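Trainee: fold the following, please.
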Amino acid sequence: MTDSTRMRALALGAALLAPGLAQAANWLLLQGSEPEQGTRALRPWGFAQLAYQRGEDTPIPVGGWTGQGMAANRLGPDKRAAERWQLHRLRLGVRGRVPGGAPLDYLVAVEAGDNIATRAGDELQLIDASLSYRIDPALRLRLGQFKPPGSEEALRPAPRQPYFAVSTAVDQLLNETFLDHDGSDPLDANAPRGPRSLYHDIGAQLFGVLPGGGPWAHSYALMLGNGNGVARLDNDNHKDLYLYWSSEHVEGGRGAARQGTKLFGWWQQGRRTLDGADPGGHLRTRAGAGVIHQAARWRLSGEYLVGRGMILAGSDGGAVPGSWNNAATRIAGRNLLPEGEAAGWYLEGGWRLAPRTWLDLRYDRYDRGTESAADHRRFTTWTLGLRYRIDRHWQVMANYQWRAAEAPGLDARADANRLLAALDDRLALQLQFVD
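Mentor: Predicted coordinates for the structure are as follows:
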């Protein structure tokens, strides 16, 4: 490999992980394949994120768990406190091209830390493990465990997220929690069976960029997956189907630093089974569409999402799951709406104040249980962020979230609205290292 091709490969790898750069990127290609020229057989990579989060820990104001900790005001994954320092993520991986001359690329990564992947912070979780074969630029095949095509926020790598947390709609609709029951048993906490999906699945994907678009780049993806998250075999005979399309007007740059305007849409569908329920399962459908414009000094993006089936519906009384009520007659369990509906959207933008400093602002809204006035809950969040890139390895981030929630179909004095009014704002600070 010549010095020039080696530098080209290193530059593309750095652009994928480096914080603070442009976001109108083709994540399917950047995460699913290596550059056609200058690719090494072995390229180690990784990142670490140290975080501090703080809320007021307002207790439950009403109902059978009055005075206890409110789950939405506590920090995950264990919901024990509302303020903490944590090693949020530590991810190490290798990627490259399999030796031998064939256009066969691989990606492997594991994660440690205190998060929803490792749950208690004492586990090492396999996050990515895939092989990609380039048939031609318009057709590639990827096999293994990886992010399926979907929302822009879900596809974007963690080190390149402009905010500490994704929007509520993306988190609730796409970062799937796998439950065995709907939560109706009063003596069952309905604990998840393993970690959340982390926007990952195991399966096979066809993807590529269509030729002849001129300044437009048209990308597509078609995937068939287990629909069962990370590091877990399929637990039923149902498969998930994923479809994706994007059209981007490229205005400059390349790789993760590409500038332009991207329009995208996606659709996902599969079935989920619950213990003791209909063996045919419940249909789970997710879809969305959005646009992102990235210029040298500013960006603007938005996305609308809808979901039907397997909608998460909080916990009993708003309590931390597994907590007994004050009368010791019921355990707070995680609730699920197997046939429920939900929708959400976000609008966000960023301004480059200085060569290494970004100011970010996002508004997001999520409506769940929209099929019923009794179940309908609305969550709105304003997020203000500031990022400073110290050098190509280090970045600091500060976010403040103004969070609000209501049950719009119920009286303002109803217990549900009194509970939701206790939702706290939240501060998040993060120090990030990438290499």
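
Trainee: CA only for contacts and neighbour counts going forward, please
Mentor: Will do.

Trainee: was I right about A71 contacting P77?
Mentor: No: counting by CA atoms under 8 Å, no contact exists between A71 and P77, whose distance comes to 10.6 Å.

Trainee: ok, R352 to S301 distance?
Mentor: The span separating R352 from S301 equals 15 Å under the rule CA to CA, to the nearest Å.

Trainee: kindly list the longest helix within this protein.
Mentor: Longest helix of the chain, by residue count under DSSP state H: helix 3-17.

Trainee: which parts of that helix are buried?
Mentor: Using 16 or more other CA atoms under 10 Å as the burial criterion, the residues of helix 3-17 that qualify are 8-10, 12-17.

Trainee: kindly report the same for stretch 276-287.
Mentor: Residues of stretch 276-287 classed as buried under the neighbour-count rule (16+ other CA under 10 Å) are 281-282, 284-287.

Trainee: give me the most central residue, this structure.
Mentor: With distances taken as CA atoms, centre = their mean, A154 lies nearest the centre of the chain, 3.9 Å away.

Trainee: pretty sure that residue is in a helix, no?
Mentor: Yes: when the secondary structure is assigned by DSSP: H, G, I helix; E, B strand; the rest coil, A154 falls within a helix.

Trainee: what sits against it?
Mentor: Contact analysis of A154 by CA atoms under 8 Å, 6 or more residues apart in numbering lists 166, 170, 174, 199.

Trainee: another sequence for comparison is provided below:
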Amino acid sequence: MKTALKVKLLGLALLASSSQVNAADWLSLQGEQPAVVAPKGVKVPYRSKVPKLWGFIQVNYKQDLGTVSDFNPISNKNDGINRTPFSLLNPDLQSQSGVNLFRARLALRGMADNDNLVNYFFMTEFANNGVNNLAGHGNVATFFSDASITLKHVPYAKVRVGKFKYPGSEEGLQAVFVSPYITFTNMTNQQLLERLVTNVGTVQTGLAAGGAKTDHYTSSEVTQPIGAFRDTGIQIFDTVDIANDWAVSYAYMHGNGTGISNSSSDSQETNYGFLALEQTYGGRGYFTQALKFYLWGQSGKRSLLSNDGTTTTRVDTNRKRYGLGMTYYNYGLRFEAEYMKAEGMIYTGAKDKNPDALQEDWQFQYAVGDENKADGGYVNLQYEIVPKKFEVFGRYDYLNRLTNDEKAERDFTTTTLGCSYRFKGPTRLDFNYLIRDIQAPNNANAQTVVDNIGDRVEVQFTAAF
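Mentor: Prediction:
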């Protein structure tokens, strides 16, 4: 009932906004090099094969106002195992406050030929986030998050090969350094931003999983970086003008389903699809004045190796994600709404497996099975009090996780309020205040744990060159 109401509210938001109420064409902006425009939108009078070097850093301070608890509602005692990872800060889940170099990326892009038919894009990551230090397992270092070549020889069918952002949700597809929101929405963070696991322990059901009927597996190691909305594969895409400033964008990608790891296996192959209709009024990049409607979907396999200490068995499951939404930006007003669904392999959070109260060994827990469901979405409103300089904003987002299992269901809601001051282009200072809540509607024991959640204060400085 609650989910249906929220879907209706998002639907009304989409309809209300369709009457001239940004949409940036992220497929083209990230996938190809314009003939006479440099990466940051500066027009040049000629084609140049000189590589364009650019990058950005993001430094933030966060303070979580929740409670860190090691109370176990199953054993009814403090057993030293942390039960509230949602009150600790990513990526290492070690503290509730601190300054962090969140992103530090350096990129190189350009055209390889005089006819601008072959483009390239490379980007690496040096900072402390899920790419280099996922859940405190600092066992990876400085990954190439992007490494791709785009071929533009066939009209209406550009081809991109390599490692890059897959076509999908607007929140994941857009450039991370342009948004004033410091933290992803609940649905995007938990169910789209994939934590890839291979080796897991034995299946947990019943009381071992908080009374849930669903099969849960916990990873036995964290050896891969976060997926970062990327995959390695081949994509066919383009944006085609139709009439009266309207254009259609499409993309199909076949990927390995391995995120930004260096795995070359196709045992987790994933298919991605994207379709958008957009009317452009002017501007460029993040400040493209436009109205866009879009839908997307992805479907893939995931293989887990479960070991009970004596034997190893393979667990194969499906992972499906899809959604639809719209964006609008004009006259300093930005409105966005998106609804998303997840089926199959559902991420249910980080779990501390170290019984020492002073130490943590964070692993990832998944509900595995085609019957598993989750849905979520967000509505975002931003307004520039001073055009492209100072804006205020508010976003409501929600996630209903494991709606198919009443004991395992968790409902997350977050209202984010904030303001942003832009010095020049994407270089800016953002302030976010997050009002957070979790409900376990059919599990009183679990509710005593999730009641430890608190609000969050976040400040971030973004510098780009």
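
Trainee: nearest to L336 of structure 1, of the contacts of A154 of structure 1?
Mentor: If you rank the contacts of A154 of structure 1 by distance to L336 of structure 1 using CA to CA, L174 comes first, at 14.4 Å.

Trainee: list the contacts of the alignment partner in structure 2 of the closest one.
Mentor: Using TM-score structural alignment, the partner of L174 of structure 1 in structure 2 is L192. The neighbours of L192 of structure 2, taking CA under 8 Å, 6+ apart as the test, are 229, 321.

Trainee: again, but for L222 of structure 1
Mentor: Taking CA under 8 Å, 6+ apart as the definition of contact, the neighbours of L222 of structure 1 are 149, 205-207, 241-244.

Trainee: and the longest helix for structure 2?
Mentor: Across structure 2, the helix with the greatest residue count (assigned by DSSP H) is helix 2-17.

Trainee: helix or strand: which one has G162 of structure 2?
Mentor: The secondary structure element spanning G162 of structure 2 is strand 158-165 (assigned by DSSP states H and E).

Trainee: read off where that strand ends up in structure 1.
Mentor: The alignment of strand 158-165 of structure 2 onto structure 1 (TM-score structural alignment) spans residues 140-147.

Trainee: just the residues contacting that stretch, thanks.
Mentor: Where contact means CA under 8 Å, 6+ apart, the residues beyond stretch 140-147 of structure 1 that reach it are 32, 127-135, 155, 199-208, 230-231.

Trainee: drop anything exposed from the residues you listed.
Mentor: Of all the contacts of stretch 140-147 of structure 1 considered here, the ones buried according to neighbour count by 16+ other CA under 10 Å are 32, 127-134, 155, 199-208, 230-231.

Trainee: got a list of what the equivalent of N335 of structure 1 over in structure 2 touches?
Mentor: With TM-score structural alignment as the criterion, N335 of structure 1 lines up with Q365 in structure 2. With contacts defined as CA under 8 Å, 6+ apart, Q365 of structure 2 is in contact with 216-219, 347-351.

Trainee: lining up the residues you listed with structure 1, which overlap?
Mentor: When the contacts of Q365 of structure 2 are mapped onto structure 1 and scored by both residues aligned by TM-score structural alignment, their matches' CA atoms under 8 Å, the shared contacts come out as 347-351.

Trainee: ok, residues contacting stretch 348-357 of structure 2?
Mentor: Residues from elsewhere that reach stretch 348-357 of structure 2, judged by CA under 8 Å, 6+ apart: 70, 79-83, 85, 190, 218, 360-367, 401.

Trainee: next: stretch 182-191 of structure 1.
Mentor: Contacts of stretch 182-191 of structure 1 with the rest of the structure, by CA under 8 Å, 6+ apart, involve 179-181, 274, 321-322, 330-338.

Trainee: quick one: the strands in the stretch 51-200 of structure 1?
Mentor: Along the stretch 51-200 of structure 1, the stretches classed as strands by DSSP state E, counting those that start in this stretch are 83-97, 104-112, 125-136, 139-146.

Trainee: what helices or strands is the longest helix of structure 2 leaning on?
Mentor: Using 3 or more CA pairs under 8 Å, 6 or more residues apart in numbering; DSSP states H and E as the contact criterion, the elements in contact with helix 2-17 of structure 2 are strand 312-330, strand 333-344, strand 373-386.
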